[in-house]
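Student: here's my sequence, what's the structure:
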Amino acid sequence: MTPLVVALNLSLCFCGLALMALSLDRHHRDVFGARVPAGRALPLRLGGWIAILGSLAAAMLVEGANFGPIQWIGALTGAGLAVVLILSYRPAWLRFAVFASLPMAALSLLLSLQS
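Tutor: So this is what the prediction gives:
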């Protein structure tokens, strides 16, 4: 288990779960102060699923079919807890956390490919 793959999984899972949460009216209203616009819910959900499935693919490619899904479920659990805590206590911070998780995922992907 390499720390770079764990960082990649956590950041992609966090991004995916946060995008899925933002596709719901309640959470979108908490973060942005308005309901989800009509054409934005589906792209947010699709982006969330793509990020989560990308995290699963990265875990299985690096760690194999035996340990990859286990690492992915752990990352999914940790990221879900982080999204829930941010939405519960500081919902406005979710906007910035999503934008911070994308460069972190890209950086950890680049570093894991080099090593």
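
Student: alpha carbons only for contacts and neighbour counts from here, please
Tutor: OK.

Student: leaving out sequence neighbours, find the closest residue to Arg45.
Tutor: Using C-alpha to C-alpha, 6 or more residues apart in numbering and skipping the chain neighbours, the partner closest in space to Arg45 is Met20 (5.1 Å).

Student: any idea how far the one you found lies from Cys13?
Tutor: 11 Å (C-alpha to C-alpha, to the nearest Å).

Student: pick out whichever of those two has more residues nearby.
Tutor: More crowded of Met20 and Cys13, by other C-alpha atoms under 10 Å: Cys13, with 32 against 21.

Student: another one to check against the first:
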Amino acid sequence: MTAAALILSLLLSFSGFAALALSLDRHHRAAYRISVPDRRVASLRMAGWCGLALSFAAAIAAAGWNFGPVQWIGSLTGSALFVVAFIAYRPTWLRNAALAALPLAAAAAPLALLR
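Tutor: Prediction:
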């Protein structure tokens, strides 16, 4: 396990959890000051679950089946804490932080997945 692999998994799971949080009306209202449109709920949920699945795949690809799931659970914990902190203190920043995490994850992917 490298630091780049952990960062990659953390960034992907952060974006996934942020999308799942924004699919809920309460958190969407806090971030955007409007109710979540019904047609956006499904796309946010799909993006969230895909982000978590990509995070799992990155952890397995970087660390293998022996330590990959352990790394993934750790990154889920850390990213969930970040999402909760953003929702509690700066809900309007959550969308921008989640979108900024995606290019950072793309930059970390070659470092994490090349051995």
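
Student: before we move on, back to that, whichever strand or helix holds the residue nearest to Arg45 of structure 1 vs structure 2, average offset?
Tutor: Applying DSSP states H and E as the criterion places Met20 of structure 1 in helix 3-22. With mean C-alpha distance after the TM-score superposition for structure 1, helix 3-22 of structure 1 departs from structure 2 by a mean of 0.4 Å once superposed.

Student: helix or strand for Leu111 of structure 1, which one?
Tutor: Going by DSSP H and E, Leu111 of structure 1 is in helix 93-114.

Student: no, scratch that, I was asking about Ala42 of structure 2
Tutor: helix 38-89.

Student: pretty sure Ala101 of structure 2 contacts Ser13?
Tutor: No. Assessed by C-alpha atoms under 8 Å, Ala101 of structure 2 is found out of contact with Ser13, at 9.6 Å.

Student: how big's the offset between stretch 54-66 of structure 2 and structure 1?
Tutor: Mean deviation for stretch 54-66 of structure 2: 0.9 Å (mean C-alpha distance after the TM-score superposition for structure 1).

Student: in that stretch, what's buried?
Tutor: Leu54, Ser55, Phe56, Ala57, Ala58, Ala59, Ile60, Ala62, Ala63 (16 or more other C-alpha atoms under 10 Å).

Student: the residue nearest to Arg45 of structure 1: what's it in contact with?
Tutor: Counting by C-alpha atoms under 8 Å, 6 or more residues apart in numbering, Met20 of structure 1 makes contact with Leu44, Arg45, Gly47, Gly48, Trp49.

Student: 7 Å instead?
Tutor: Leu44, Arg45, Gly48 (C-alpha atoms under 7 Å, 6 or more residues apart in numbering).

Student: of the residues you listed, which are still contacts in structure 2?
Tutor: Mapping those onto structure 2 (both residues aligned by TM-score structural alignment, their matches' C-alpha atoms under 7 Å) leaves Leu44, Arg45, Gly48 still in contact.
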